[in-house]
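with the sequence up front, the predicted model follows.
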Amino acid sequence: MFTENRRLRDELRTTHARIAALEAERNDYLRKDRRAGVLTLDAFREAAAAALRGSQRRGEPAALVLVDIDGFRALNGRRGAAVGDEALATVALRLRELVRGGDVVGRTGADEFAVVMPGANLAGARGVAERLVAVLEQSGPVTVSAGIAVDGGTGQLDGLMADASAILERARIAGGGRVGAPGRQPSVEPSRGAIGALALALAERDRGTGEHAEQVVALAGAVARRMNLDGEEVERIAAAALLHDIGKVAVPDSILNKPGALNDEEWAVMREHSIVGERILRAVPGLGPVARMVRHGHESWDGSGYPDGLAGEAIPLGSRIVLACDAYDAMTSERPYRPAMAPPEAVAELVAGAGGQFDPRVVEALVGYLEDRTPLEYAARTPA
């Protein structure tokens, strides 16, 4: 009898333990946002408030980082909810990789995340935010803006959220893809002047390259609008089109102006220009997304391009648009080593390359735009 009672007690303990584990698992499941895998708003507020009280008791600093996905509503509308969900998951994953074990991460809005960092000062919080912005710029396809607030000893979550939100809004107004912090006021669109200066430098370096860039800008902007991209993305693509050859400032004149075909060594130097272009543009605040488009401006839809051999949707859409428009303008322009093609002939080349070198959707949009142009405009590009 004693043995039987002990067995029953053991079974009862095991059952209770299983129930407790299942209950804990259920509670954890309910506290996590299903799309992002971080705490829900209510769970975040509870955990963040506790973390702030702990920092206050210990006399430690604390910081809050608020992160917003740039252009999330347009991304959802343009590419669907599944792509929006993927963007949320990507940002949450990168954020979890960057924060410390004791930091509290939650989804606080449709396209917004927050991190409470107990024991962290402004420099520590800024480091996390800037690394997140840089990682997402380099990996794509989304970029984020961030705002930072530092606890002054009150331990009040709502006050920190309000301060970080105001700073985040200034970062968004300034063009997105950047970090705002206390005492740091980002100026509105600081990259516009830099874009003009770089374009002028390119034109001075090689007048033909500068004129070609202007033609590509007009085509790329028209194609982007025809593909129903939002205004902000059209501007970024136009900037990438204008500066897609900026890396050629580092190419020697003997290669850049060679009248004949390049040899293998010369091609190796020429192919570096997209990487050089990316480095130049990344030095300009706010031009990270444009720099990424420029780096991948010679990637092919089928993966045969350079410098990274990306394929399909892994290539930034702006890069795919600029590539096709660049190719069309190059084919219909005179070169020292060949005459210009007639527009219909160049269009045939684009169509033949769809699915290989070019994104078929981009080719369709570009050809549609060209065919909609007036006969006079079309004839103007036709060699006599």
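Thanks, I have the structure now.

only C-alpha atoms from now on, for both contacts and neighbour counts.
Will do.

now for the longest helix along the chain, which elements pack on it?
Using DSSP state H, we find that the single longest helix of the chain is helix 2-31. Packed against helix 2-31, as judged by 3 or more C-alpha pairs under 8 Å, 6 or more residues apart in numbering; DSSP states H and E, are no other helices or strands.

next, count neighbours for residue 193.
Residue 193: 10 surrounding residues under other C-alpha atoms under 10 Å.

also residue 52?
Per other C-alpha under 10 Å, the neighbour tally for residue 52 reads 26.

structure B:
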Amino acid sequence: MTKFKTLISNTAGHTAKSRLIFLVSFIFLLLICMISVSTVWYLSMEQKEEEALRMTEVAKAGFSEADLRKLDYNKSDLLKREYIEVKEGLQQIVAASEDIRFAYIFAMRDDRLYFAADSEPESAENYSPPGQEYTEAGAEDKQPFYDGKPIILKSKDRWGTWISVLSPMRDSVTGELIAVFGVDYTETAWYRQAMRNTIQAGVIAASLLFVFLSLSYVFRSNFLIRREQSKHFETNSKLHENERSFSLLLSNLPGMAYRCKYDVHWTMLFVSEGCLDLTGYSASSLVNNRDVTYSDIISPRFRDVLWEKWIHVIEEKGKLAEEYEIITASGEARWVFEQGQAIFESDGSVSALEGLIIDITDRKRKEDEIQYLNNHDFLTGIYNRRFLELMKVRMDRGDFLPLSVIIGDINGVKLVNDALGHAEGDKLIIETAKIIQKCTRENDIAARTGGDEFTILLPFTDKETASDRMSLIREECERYNRKLFNEAYSLNISLGFATKEKAEENLDNTIKLAEDFMYKRKLLEHKSSHSVILSSIKATMHEKSHETQEHAERLTYLAKEIGRKLKLTQLQMDELELVAMLHDIGKVGVDDRILNKPGKLNDEEWVEMKKHSEIGYRIAMSSPDLVAVADFILYLHERWDGRGYPQGIAGEEIPLLSRIVSVVDAYDAMTENRPYRKAMSEEEASAEIRRNAGIQFDPKIVKVFLDKVLNVKYG
């Protein structure tokens, strides 16, 4: 206790006046530190909110308005490509950020909130299927639907306590509010950076208080030395201990504290031990420019800029706060933040510069990542619609004329998605983006502006050059297609262009002309593209499965014979032929291992096999020429007794054409050799068909087939 009192006395002074001055100074500095720490907390939270809102806007831009409008907000969305793309986008957002726990989109119907999609896997406990009502939504959750503004709120539901960032999603043309996009942060993730910054600020504040106390102690000790020569040894011991504590404080400060001359080399007079961690050079290497000058460490592109900043700060007698890049001893580039000031002599000349330099590389890297996500498409890596809109505003000036626009739309992506899976559709989009990027020049701006749509801005480009550039894209697509073994994976893109030649012309009108040009080409190319893709899909189906073109032709013959006996119309006969030829086209989406397994399928394999009916349905729905037979393909494996798949309908609920093809398909399959069994005789197959009449097959069609068709064929 006696030593503590002596320490306080030596720090604050022995007289009432010195103690009062010390106390007022300490309280004043303490208040400044508390205000600074509070300000850091406030600014950190403000920055976090701005980053969260900015990230939400960036992520929101990656979703197609057209996809959202096609959702019905019920479980029927699960089969839709648009829902799958939205779902994958939400999952990618959560995967890209360790702070985000949930991402979701919901809409309001009759003042109630319903989920369109969320980022959780379907097997997850917290998964919300499309159309599920968000029953725990409060008035604040609905606020974006009322005022159309983004909101940040703290909410608590059955999943926990969250910080939610909700942002309205509007139609870019009409301004209509379509839905609300939201992300949820856990409380820990939300406040983490603010807590770190506040702790750092607290450490710095405590360090300043410690420095103040240390300096007070030093000054008072020196005063006592001069006043009491008899205590010289004791005072020196205390001073030495104080200096040791001060050095310890400097060694634990973040970054590098320094004192240097005011010259172009920034000749260091003192640097703290943090110099080694920050620059890779020891403190002694920099002091008096022994091995290297600090100017050498500063990245060349920032040296003159920083020097000019210091000149301005000294002229204004202010403080420097600047970010710049340094090159460490290992050659690594690092971003640093320097805060410093000049120390002036009584005559106004600069005696030294003092300050603190800290490493901000991680923060700059995150800012760059956010900026990249803000401007680029997450799938292809080229620019996104948001960046294109910014560049449209920038280039819509006379000094960029002539300004040409190329619009491109990939043909057949939906058909490839439905037949071969979204991964293959994504490959088409990615490869097309690579070709477009390859065909653009340095000043051109190529962006993905929709699911399968691209836009290119070409400044200083006349009509002839734009046409040549468009032809180059077509040639590159053809060159890519010639290397493929399967035409189902070929690139076919419809292109159109237009040119703004005068400043008074409206750029949006130019884009509209390019779109009209593209859509005319699409009408001409669409049917041919679909035909090529469908033919390739059929060929792929025959390659993957044990069923052949001859099998499809036999089915067509037998089915049409039944159709004639039933006196079907010509339209029904034509549709029956299509169904027979394409009855198993959905198998193109089933794993080869399952299709060609020599033994019996297990339960898990049967689940996958049964999906081919729905895959075939989606393929047919993707082609205008096959829409009429899509339902017949879907119900081919339904049974008369209702125990079939995919929907378990029974009797005459099953379409007539589906019932006909299911009989002849079963008969032909039984009379042909398969990897897992030998063919039955025609008599055995006929008996098997008759046994299953009224169970698996329509008994009337079985009777016509056995008694009339087979008798005609074999009688």
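Now that the structure is in, tell me what you want to look at. Treat the numbers as computed from the prediction; the structure is a model and nothing was measured.

superposed, what's their TM-score?
Overlay of the two chains. TM-score (TM-score structural alignment, normalised by the length of structure 1): 0.46; 192 aligned residues with a C-alpha RMSD of 2.6 Å.

still on that earlier bit, right, and the helix or strand after the longest helix of structure 1?
In the C-terminal direction, the helix or strand that comes right after helix 2-31 of structure 1 (DSSP states H and E) is helix 41-58.

relative to helix 2-31, how tilted is that next one?
Angle, helix 41-58 of structure 1 to helix 2-31, by axes from the mean of the first three to the mean of the last three C-alpha atoms, to 10 degrees: 100 degrees.

next secondary structure after helix 41-58 of structure 1?
strand 62-69.

helices or strands up against whatever helix or strand comes next after that next one?
Scanning forward in sequence from strand 62-69 of structure 1 by DSSP H and E, the next helix or strand is helix 72-79. In terms of contacts (3+ C-alpha pairs under 8 Å, 6+ apart), helix 72-79 of structure 1 is packed against helix 81-98.

run the angle between the helix it packs on and helix 72-79 for me.
Going by the same axes, to 10 degrees, helix 81-98 of structure 1 makes 140 degrees with helix 72-79.

tell me which residues of helix 81-98 of structure 1 are tucked away?
For helix 81-98 of structure 1, the neighbour count (16 or more other C-alpha atoms under 10 Å) marks 83, 84, 87, 88, 89, 90, 91, 92, 95, 96 as buried.

helices or strands next to that helix in the packing?
helix 72-79, helix 122-139.

minimum distance to residue 222 of structure 1: which of these has it?
Ranking the helices and strands packed on helix 81-98 of structure 1 by distance to residue 222 of structure 1, with C-alpha to C-alpha as the measure, places helix 72-79 first at 16.9 Å.

give me the angle between the closest one and strand 62-69.
Using the same axes, to 10 degrees: helix 72-79 of structure 1 against strand 62-69 is 30 degrees.

quick one: buried residues of the longest helix of structure 1?
Across helix 2-31 of structure 1, burial judged by 16+ other C-alpha under 10 Å covers residue 31.

please apply the same query to stretch 346-353 of structure 1.
Quick answer for stretch 346-353 of structure 1 (16+ other C-alpha under 10 Å): 346, 347, 350, 351, 353.

nearest to residue 24 of structure 1, of those residues?
Of the buried residues of stretch 346-353 of structure 1, the one sitting nearest to residue 24 of structure 1 (C-alpha to C-alpha) turns out to be residue 353, at 56.2 Å.

how near is the closest one to residue 328 of structure 1?
Distance of residue 353 of structure 1 to residue 328 of structure 1, given as C-alpha to C-alpha, to the nearest Å: 11 Å.

now swap in residue 234 of structure 1 and tell me
19 Å.

who's more crowded, the two?
Between residue 234 of structure 1 and residue 328, counting by other C-alpha under 10 Å, residue 328 is the more crowded of the two (23 against 20).

my read is that the more buried one contacts residue 348, right?
No: Residue 328 of structure 1 is beyond contact range of residue 348, at 10.2 Å (criterion: C-alpha atoms under 8 Å).

now do the helices in the stretch 501-650 of structure 2.
507-544, 549-565, 570-582, 592-595, 603-609, 612-622, 630-634 (DSSP state H, counting those that start in this stretch).

tell me which of the ones you listed sits nearest to residue 426 of structure 2.
Here helix 507-544 is closest among the helices of the stretch 501-650 of structure 2 (C-alpha to C-alpha), at 15.8 Å.

give me the angle between that closest one and helix 570-582.
70 degrees.

good, wrapping up.
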